[in-house]
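Asks: next come a sequence and a model predicted from it.
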Amino acid sequence: MHATPPLSDDALEDFSPREVTLDGVTRRVHVAGRGPAVIVMTEMPGISPHVARFARWVREAGFTVWMPSLFGRDGAVPQVEEGIAVFRRACVSAEFRALAANQSSPVTQWLRALARFAHGECGGPGVGAIGMCFTGNFALTMMLEPAMLAPVLSQPSLPMNDPAGLEIAPDELAAVAERLRREDLSVLAYRFEGDKHCRAERFAAYQAALGDRFVARVLPDSAAHPNPPPFFAQVVASPHSVVTAHLIDEAGQPTRAARDEILGFFRQRLAGGA
């Protein structure tokens, strides 16, 4: 009997909503905590209670969470019809490159500016970031911002029409690879073995591009929560969301171990291992 996941909308009352304008674009960002900044980028179809739960774990680990609203209805449990509508809008949005390999989504420019802004406010050695699903690769592109030190890719799912494609421009990928080598940095990445949306071919492509700087974790499908919210059960329809909808918050579970490894990675890079 697994612990019941969050199934009610989350009011996000313990976060401070801020309207942040960068590069002429204003977005709502939910901020909470103290310490070095960690940017938590939501999976499709928006900032669900599961995404907010992960953000709270980051906050409790000693960081200031910056959680930008990129799509969907903030705090909502992912339902089928609403989730499909959000997904379709995002796929045709000029901000994302859902079906284009070897290109970086324009929204990553704003996210790099957010990392710079958050570092200026929060201080510390630098900034961490995690992207999930639709935003899964964004933390890698954000490594073009010098303040970014701790990138995590959780089930990166773009481009959607090419299992081996990478959602980053080749020159930017080369620049990131060089920075990782030069500064002795690494990228953590997670997926479930049977994930239909983030397949083995994608991790192999990252490995080819980044070498041993790309640290991959592949979890067995049996580690996924068997009762995720409706959007994940009916639309995603495979083990997918490692630290959110498919996480089992119980001792000894691989998904909880993945969460703890991510928090430890942020501590090591941003808080001197404290």
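Replies: Structure's in. What do you need? Keep in mind that this is a model prediction, so the values were computed, not measured.

Asks: going forward, measure contacts and count neighbours with C-alpha atoms only.
Replies: Noted.

Asks: quick one, strands of the stretch 1-150 of the chain?
Replies: In the stretch 1-150 of the chain, strands defined by DSSP state E, counting those that start in this stretch lie at 16-22, 25-33, 37-40, 64-68, 127-132, 148-154, listed in chain order.

Asks: ranking those by burial, who's on top?
Replies: strand 37-40 (a mean of 30; mean count of other C-alpha atoms under 10 Å).

Asks: mind giving me the packing neighbours of that strand?
Replies: Judged by 3 or more C-alpha pairs under 8 Å, 6 or more residues apart in numbering; DSSP states H and E, the packing partners of strand 37-40 are strand 64-68, helix 107-122, strand 127-132.

Asks: make JSON lines out of these and add distance to Val40.
Replies: Conversion of these to JSON lines gives the following (distance: least, C-alpha to C-alpha, whole Å):
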{"stretch": "strand 64-68", "distance to Val40": "5"}
{"stretch": "helix 107-122", "distance to Val40": "11"}
{"stretch": "strand 127-132", "distance to Val40": "5"}
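
Asks: ok, which of the ones you listed comes nearest Thr141?
Replies: helix 107-122 (6.8 Å; C-alpha to C-alpha).

Asks: and that closest one, which residues are buried?
Replies: Across helix 107-122, burial judged by 16 or more other C-alpha atoms under 10 Å covers 107-119, 122.

Asks: against that first model, consider the following:
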Amino acid sequence: MQTRPLDAYDPLEDFTPRKITLNDITKMVHVSGSGPAVIVIPEIPGISPHVARFARWVREAGFTVYMPSLYGRDGEPIDLDVGQAIFKRICVSAEFRAFGAGGSSPVTRWLRALANLAHDECGGRGVGAIGMCFSGNFALSMMLEPSMLAPVLSQPALPLDDAGGLEIAPDELNAVKARLDKEDLTVMAYRFEGDRFCKAQRFAAYQEALGDRFIGRVLPDSAANKDVPAFFEKVVQTPHNVVTVHLIDKEGEPTRKARDEILAFFVQRLAS
């Protein structure tokens, strides 16, 4: 895969931008690749060069990537002031549920419809998805869509006001658990040990709710990339973004191993 600068605008020219209308809501989705579908849901502040890099890794692993634009400026490098403005705006957006446990973000209904569409277009056994940070739990809510087979939760940060809370309605959580048991499926999840947005209490809550269907990986803070944009240094402050900003793309690094495990999970569930 071509190496691209992570601090410069990424034109995403190797993706096809598509305006997709589902449930009477239209969003831009960047699509690329071939094979079974994997939905890469961006983290705050949006489809940054770091998020696009991960999406390309998924594509190179043999998948069709669907990368929806939910917030921010697609392809823009991470800027401190812009990132803060986006964060404040989406915290009060009706599409998302940033505060309060026991409820699902409305945007997950649109994402479930996207998974259904992607499966129709790409075929195969089913669809995978990864949510990150603000979108971290969305892949779990998407398990209400029958085509979804491979959910990955990377540093799920919501709800912001309850470290042990889960951003999913209780009836939906019960339905997901029943499906995981019935179909022998699992949920992969990742966080850094000292992450202040995704703490140990959240993984413990997932474990209690989903039992051994939840596979949580906790990486040491020492494994995080320290050369990060100002937004992550000043606003996020702790190791957080496992497969994007805080990933060290070198052989033997824990974050690269996490990335490779995620790709292997998609292959196992969708392509094997």
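Replies: Looks like it came in fine. The structure presented is a predicted model; accordingly, all values stated were derived computationally and were not measured.

Asks: ok, which of the strands of the stretch 1-150 of the first structure comes nearest Gln253 of the first structure?
Replies: Proximity to Gln253 of the first structure (C-alpha to C-alpha) singles out strand 148-154 among these, at 17.0 Å.

Asks: what residues does the helix or strand just after the closest one touch?
Replies: Per DSSP states H and E, the first helix or strand lying C-terminal to strand 148-154 of the first structure is helix 170-182. Residues outside helix 170-182 of the first structure that contact it (C-alpha atoms under 8 Å, 6 or more residues apart in numbering) are Asn102, Gln103, Leu140, Thr141, Met143, Leu144, Leu185, Ser186, Ala209, Leu210, Arg213.

Asks: just those: which are in helices?
Replies: Among these, the members falling in helices (DSSP state H) are Leu140, Thr141, Ala209, Leu210.

Asks: by neighbours, which of these wins?
Replies: With neighbours taken as other C-alpha atoms under 10 Å, the top of these is Leu140, carrying 25 neighbours.

Asks: and the spatially closest residue to that one that is not a sequence neighbour, how far is that from Ala224 of the first structure?
Replies: Among residues not flanking Leu140 of the first structure along the chain, Pro151 sits closest, at 6.1 Å (C-alpha to C-alpha, 6 or more residues apart in numbering). Distance, Pro151 of the first structure to Ala224 of the first structure, by C-alpha to C-alpha, to the nearest Å: 23 Å.

Asks: and if you look at Gly72 of the first structure?
Replies: 24 Å.

Asks: burial count for Phe232 of the first structure?
Replies: Phe232 of the first structure has 22 nearby residues by other C-alpha under 10 Å.

Asks: OK, contacts around it?
Replies: Counting by C-alpha under 8 Å, 6+ apart, Phe232 of the first structure makes contact with Pro78, Ser238, Ala245.

Asks: thinking again about what came up before, out of the contacts of helix 170-182 of the first structure, who's nearest Arg202 of the first structure?
Replies: Within those, the smallest distance to Arg202 of the first structure is 10.8 Å, found for Ala209 (C-alpha to C-alpha).

Asks: what sits against that closest one?
Replies: Applying C-alpha under 8 Å, 6+ apart, we find Ala209 of the first structure in contact with Leu173, Ala174, Ala177.

Asks: just the buried ones out of those residues, please.
Replies: The neighbour-count test (16+ other C-alpha under 10 Å) marks Leu173, Ala177 as buried among the contacts of Ala209 of the first structure.

Asks: in JSON lines: the contacts of Ala209 of the first structure, plus distance to Thr64 of the first structure.
Replies: Listed next are those as JSON lines, based on distance: C-alpha to C-alpha, whole Å:
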{"residue": "Leu173", "distance to Thr64 of the first structure": "28"}
{"residue": "Ala174", "distance to Thr64 of the first structure": "30"}
{"residue": "Ala177", "distance to Thr64 of the first structure": "27"}
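
Asks: just the contacts of Ala209 of the first structure now: which is nearest Arg259 of the first structure?
Replies: The closest of the contacts of Ala209 of the first structure, once distances to Arg259 of the first structure are taken by C-alpha to C-alpha, is Ala177, at 24.8 Å.

Asks: now do the same for the closest one: its match in the second structure.
Replies: With the correspondence set by TM-score structural alignment, Ala177 of the first structure lines up against Lys177 in the second structure.

Asks: before we move on, back to that, so who does the residue nearest to Leu140 of the first structure touch?
Replies: If you count contacts by C-alpha under 8 Å, 6+ apart, Pro151 of the first structure has them with Gly128, Ala129, Ile130, Ala139, Leu140, Met143, Ser186, Val187, Leu188.
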